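Student: here you go, sequence then predicted model.
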Amino acid sequence: MSNTSIDSPPGCAASPRPADEHLDSPSAIVWVLSIAGITAALMQTLVVPLIGDLPVLLDTTASNAAWVITATLLTAAVATPVSGRLGDMYGKRRMMLFCAGALILGSLVCALAAGVVPMIVGRGLQGVGMGMIPLGISAMRDLLPAEKLGTSIALMSASMGVGGALGLPIAALVAENLNWRALFWGSTGLAVLIFVLILTLIPATEVVGRDEETFDFVGAVGLGVGLVALLLGVSKGADWGWSSTTTVGLLIGSVVVLIGWGWFELRQQDPLVDLRVTARPVVLLTNLASLVVGFSMYAQSLIIPQIMQLPAVTGYGLGLSMLEMGLWMAPGGLMMMLMSPLGAKLSHAKGPKVTLAFGAFLVALGYLAAALMMGAAWTLLIAVCIVSSGIGFAYGAMPALIMGSVPISETASANSFNTLTRSIGTSFSAAVVGVVLAQMSTTLGGYSIPTEAGFRTGLLIGAGVALLATLIAMAIPTRASLEAEANIEHEVSASAH
């Protein structure tokens, strides 16, 4: 394989590679990109085992230490659509290398951090690495033969959930047996490996666009400000108070900024996000379903680990350690990976709309099973595997729906926007589940803990939201229905003339 440049120059014509075009190692491309996605997603749960110890480790307050997690989520939300647009303009591999470089730098800063400020900066840089997931999905459309595309995209898309699920037991194992800095030295080494693999094994992708095309800096800033205000208000509202001036101001401000951003984007020749494309029925409903599925996916990771770790004296807690809990949760990540190829086959046979609806319905069944079987780790494991299987089906179908409905010149930005909607869903999930568990709590040993009814309510909410995602997925129009609608519009127009 010869890569004389990182990416082809802007302005080159490009089209999807034909099915009979042979690459040196398409399997290597799939696995490198999937591992890159899993590595980026690992950063989301990397510090979870350290949450209780961070104030002492960094000599700061608990509220300041919480920003170590929040910073990653915020930068990932802002950087993902920006990196997607830049990938469409300047090449997806180039931007994946940039994201991997940010991940390396962020991990190094965290490993060497002596206080909370450099740790927050490092964690923010790690969040930039999330851009590798939608970029990798879009690069597959450019690099892989058609017969491998569906399965490969499903595997890459599932990496977002796989990394988060596997990160918990790995981080817990390291945190309990080694110095906490080993987590970040390990992530540094992994990020360096990913950078080298992308550089050596991923071919340059052709760039579709005009030579005079420009990056929408104003749109990027506007979207960033709106998202930061929204996600801050949602994620910190419980701590600051939902009726506090800060929370209300952030939420209202985010709505105002995002409306203004949308107005601005519709008037740009080269917008950051082409809202006319995202308004297409298939894209719009897929993104809405992604938001709802993101909500339902994250709810289980907030509820079930707590049930497993609460003392058995509560009558419903299982009294497991962090490491034991992580090991019981880990099969969920493996189920996502195992189900993604099956989801691709179902999409090929019945269409990705059916796969998305089926996956969301499985998630609902898993939550109902968890609500009915809270009494033992093995029963919760069954529920986790059902939910994770559903996520594997759903996440693999989303990019297939998106890329089948957007021009090839906008695949990276469209996939990035879809990934963003999932992230917004997880943020809302954290807020809603947090409020439910806080309101339905009791006191044990001087500490406030959620009640059994609170956990069950949270699980039932997860089931209800997943059923809503099923209904949204079923409403996504098929190609046949879109063609029929277009024909009707044409006939109406012709009769009017």
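Tutor: Yes, it's here.
Student: CA atoms for contacts and neighbours, from now on please.
Tutor: Will do.
Student: mind giving me the packing neighbours of the strand or helix carrying V387?
Tutor: Assigned by DSSP states H and E, V387 belongs to helix 377-403. Helix 377-403 is packed against helix 146-177, helix 281-309, helix 322-350, helix 352-372, helix 411-439, with contacts defined by 3 or more CA pairs under 8 Å, 6 or more residues apart in numbering; DSSP states H and E.
Student: pull the contacting residues for S235.
Tutor: Going by CA atoms under 8 Å, 6 or more residues apart in numbering, S235 touches 70, 427-428, 430-431.
Student: quick one: V433 and T451, what's the gap?
Tutor: Look at V433 and T451: by CA to CA, to the nearest Å, they are 13 Å apart.
Student: hmm, I typed the wrong one, I wanted L250.
Tutor: Counting by CA to CA, the gap from L250 to T451 is 31 Å.
Student: got it, and C385?
Tutor: Following CA to CA, the distance that separates C385 from T451 is 24 Å.
Student: G445 too?
Tutor: 14 Å.
Student: more neighbours: these two, which one.
Tutor: T451 (21 against 6; other CA atoms under 10 Å).
Student: which one is L33 nearest to, not counting chain neighbours?
Tutor: Once flanking residues are discounted, L33 sits nearest to G136: 5.7 Å by CA to CA, 6 or more residues apart in numbering.
Student: second one coming, line it up with the first:
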Amino acid sequence: MTTNQRPRGGTGLVLVLGLAAMVVSMMQTLVVPILGIIQNDLGTTTSGVSWVTTATLLSAAVFTPLLGRFGDMHGKKPTLIGVLVVMVAGSVLAATTSSLVLLIVGRVLQGAATAIFPLALSVLREEIPPQKLHGAMALVSGTLAFGSGLALVGAGLLTQGSHPDYHRVFWLAVILAVLALVAVIVVVPASRTKTGGRTDWFGAATLAAFLVLLLLPISQGHEWGWSSGRTIGLFVAAVLMAGVWVLVERKVAAPMVDMRMFAHRPVLFTNLAGLLLGFAMFSQFIGVSYLVQMPDELTGYGFSASVLRASVEYLLPTTLVSLVAAPLGGLLVGRIGARFTLAAGAAFGVLGFAWLTGAHDSTSSVILAGMLIGAAISFGYAAMPALIVASVPHHQTGIANGINSISRSVGSAIASAVITSLLASKVLSGLPKGVPPLPAESQFTLSFALAGIAFVLVVGVALVGLSSDRVRSRVTSSAPAESAESAESAESALERA
């Protein structure tokens, strides 16, 4: 039996790729509950410890599109294995060091793991029959939200007690990364197709520079000051570098990112939806986590919850609903189309944040609103890969989904910066001496309202922005495309309904 004649993958492959994707999302939120512990243990400043999260974000921005394209060219399985080996190394380094510099290096290595998600979707497109593809992608995508919540719970559990040790959290990352590595080696088949060709290193370098220049001031602006020369200068440099990147990609013979694909309407608006969805999701994680930990005897609001209680009682239901809703999202993609699934999910998000905005004074309201938001996130994650896969040639699947992953990361970074700045901009007066500044309740209300507006915009993107391209109800055939397949062939696939 030849490579192209072998049986297509099944449930085992989907579960393994789902595990790998879950580990990816855990790397993003794993350190959120333990930043204070790391700061105290390493004797660093708030600005210093913030690089533990910023380093991962910047690493993901640099490596995700590059490795997504590398997998398309040279094979998904070896690229997946290589990325997982790097993540294991980074996790071991983070788990064994007590140096801030080495911890940041470990987080940089962990950030490369973000490339696993677009690579996993590329494998699914090759190995899963077309009639089952949308459901498989929805299940793998659903593990992203579940992994983010699971990381918060795991970090809370592992740092309980009078002597919390952040190293335990990174050992958890080591164990899960090794499990994912072994599973990928055993279960994931070799790629059916490889486009080959030369890597566009100049295009990769200019894209990486643009993303770093953009994300660095977004993630550090609240520390540096939004009007500081450093922040404004980096934003200006990012705009200039974006122009350089576009110029490079239009001139080279084999660009890393085909500008026609990048500007293709379904891809462009799906990436916009990804940015908005990333903003809303992270707003819920950060906003609810901070809200429920507020000492109600001092502030008049909040629930005086511990980090563990905040994760288990208030955030875990959101992640569980996300996991349960994932297969339903895949079913809806097949029945009503990816565009309407995205719109339906965003409508749930609007309702959830409207509830949080107007009534966050009871445990039941916070939990039930979060569950609506969890369903919204899952439906969005189910729809976006389907929109991308239906819009690009086979050999561009990895890079296209990589860019979409980066759009969600940018949205999350913006949410972190905006929510942090909002909470710090208006604090309560008359607090007892020695109590750190605590945000006014109105700042949480405004944060939830902004996230709700983001979901309103997603509804508009789905129903208006994507309407003229008649995005297919079902994902297009996943038969391998020739490397010479053009962007026009992807457009013609969209037109066949």
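Tutor: Great, that's in hand. Note that the structure is predicted; figures quoted are calculated from it, not measured.
Student: follow-up on the earlier one: out of the contacts of S235 of the first structure, give me the one that has the most neighbours.
Tutor: S427 (26 neighbours).
Student: the second structure: which residue goes with that one?
Tutor: Following TM-score structural alignment, the counterpart assigned to S427 of the first structure within the second structure is A413.
Student: that match: what's its closest spatial neighbour, skipping adjacent residues?
Tutor: Take A413 of the second structure and drop its neighbours on the chain: the residue closest to it by CA to CA, 6+ apart is S219, 6.0 Å away.
Student: and for W201 of the second structure, the neighbour number?
Tutor: When neighbours are counted by other CA under 10 Å, W201 of the second structure registers 12.
Student: could you do W31 of the first structure as well?
Tutor: That count, for W31 of the first structure with other CA under 10 Å as the rule, works out to 14.
Student: quick one: contacts for G278 of the second structure?
Tutor: Contacts of G278 of the second structure by CA under 8 Å, 6+ apart are 407-412, 415.
Student: follow-up on the earlier one: so the helix holding V387 of the first structure corresponds to what in the second structure?
Tutor: Using TM-score structural alignment, helix 377-403 of the first structure pairs with 363-389 in the second structure.
Student: same check on stretch 356-363 of the first structure?
Tutor: So stretch 356-363 of the first structure sits over residues 342-349 in the second structure, by TM-score structural alignment.
Student: repeat for stretch 228-237 of the first structure
Tutor: With TM-score structural alignment as the criterion, stretch 228-237 of the first structure aligns to 212-221.
Student: again, but for stretch 66-76 of the first structure
Tutor: Using TM-score structural alignment, stretch 66-76 of the first structure pairs with 50-60 in the second structure.
Student: quick one: buried residues of the matching stretch?
Tutor: For stretch 50-60 of the second structure, a neighbour-count test (16 or more other CA atoms under 10 Å) marks 50-60 as buried.
Student: for those, which one is nearest G90 of the second structure?
Tutor: T56 (10.7 Å; CA to CA).
Student: can you pull the contacts of that closest one?
Tutor: Neighbouring residues of T56 of the second structure by CA under 8 Å, 6+ apart: 28, 107-112.
Student: what about 10 Å?
Tutor: 27-28, 62, 104-114 (CA atoms under 10 Å, 6 or more residues apart in numbering).
Student: common neighbours of V433 and T451 of the first structure, please.
Tutor: Between them, V433 of the first structure and T451 share the contacting residues 439, 457, judged by CA under 10 Å, 6+ apart.
Student: what does L316 of the second structure align to in the first structure?
Tutor: L316 of the second structure maps onto A330 in the first structure when the alignment is built from TM-score structural alignment.
Student: buried sites along stretch 99-111 of the second structure?
Tutor: Quick answer for stretch 99-111 of the second structure (16+ other CA under 10 Å): 100, 103-111.
Student: and stretch 98-105 of the first structure, by the same measure?
Tutor: Per 16+ other CA under 10 Å, stretch 98-105 of the first structure contains these buried residues: 98-105.
Student: same question, stretch 229-239 of the first structure
Tutor: Buried residues in stretch 229-239 of the first structure, defined by neighbour count with 16+ other CA under 10 Å: 229-238.
Student: tell me how many other residues crowd the nearest residue to P393 of the second structure once chain neighbours are set aside.
Tutor: Nearest non-adjacent residue to P393 of the second structure, counting by CA to CA, 6+ apart: A490, 5.4 Å away. Summarising burial for A490 of the second structure: neighbours were counted as other CA under 10 Å, giving 19.
Student: packing partners for the strand or helix carrying A490 of the second structure?
Tutor: In this structure, A490 of the second structure sits in helix 487-495 according to DSSP H and E. If you count contacts as 3 or more CA pairs under 10 Å, 6 or more residues apart in numbering; DSSP states H and E, helix 487-495 of the second structure packs onto helix 259-263, helix 265-293.
Student: ranking those by burial, who's on top?
Tutor: Highest mean neighbour count of these: helix 265-293, a mean of 24 (counted as mean count of other CA atoms under 10 Å).
Student: after superposing, tell me the mean distance of it to the first structure.
Tutor: Mean deviation of helix 265-293 of the second structure relative to the first structure after superposition (mean CA distance after the TM-score superposition for the first structure): 1.0 Å.
Student: equivalent range in the first structure for that helix?
Tutor: So helix 265-293 of the second structure sits over residues 281-309 in the first structure, by TM-score structural alignment.
Student: next up, the contacts around P432 of the second structure.
Tutor: Applying CA under 10 Å, 6+ apart to P432 of the second structure gives the contacts L298.
Student: pretty sure it sits in a helix.
Tutor: No: membership of P432 of the second structure in a helix is not supported by DSSP: H, G, I helix; E, B strand; the rest coil, which gives coil.
Student: how close does it sit to E127 of the second structure?
Tutor: 62 Å.
Student: so what's W263 of the first structure up against?
Tutor: Residues near W263 of the first structure by CA under 10 Å, 6+ apart: 257, 275.
Student: I should have written L342 of the first structure there, sorry.
Tutor: Contacts of L342 of the first structure were listed using CA under 10 Å, 6+ apart, and they are 151, 154-155, 348, 355, 392-393, 396.
Student: still on that earlier bit, mean shift of the helix holding V387 of the first structure relative to the second structure?
Tutor: Its aligned residues in the second structure lie a mean 0.7 Å from helix 377-403 of the first structure after superposition (mean CA distance after the TM-score superposition for the first structure).
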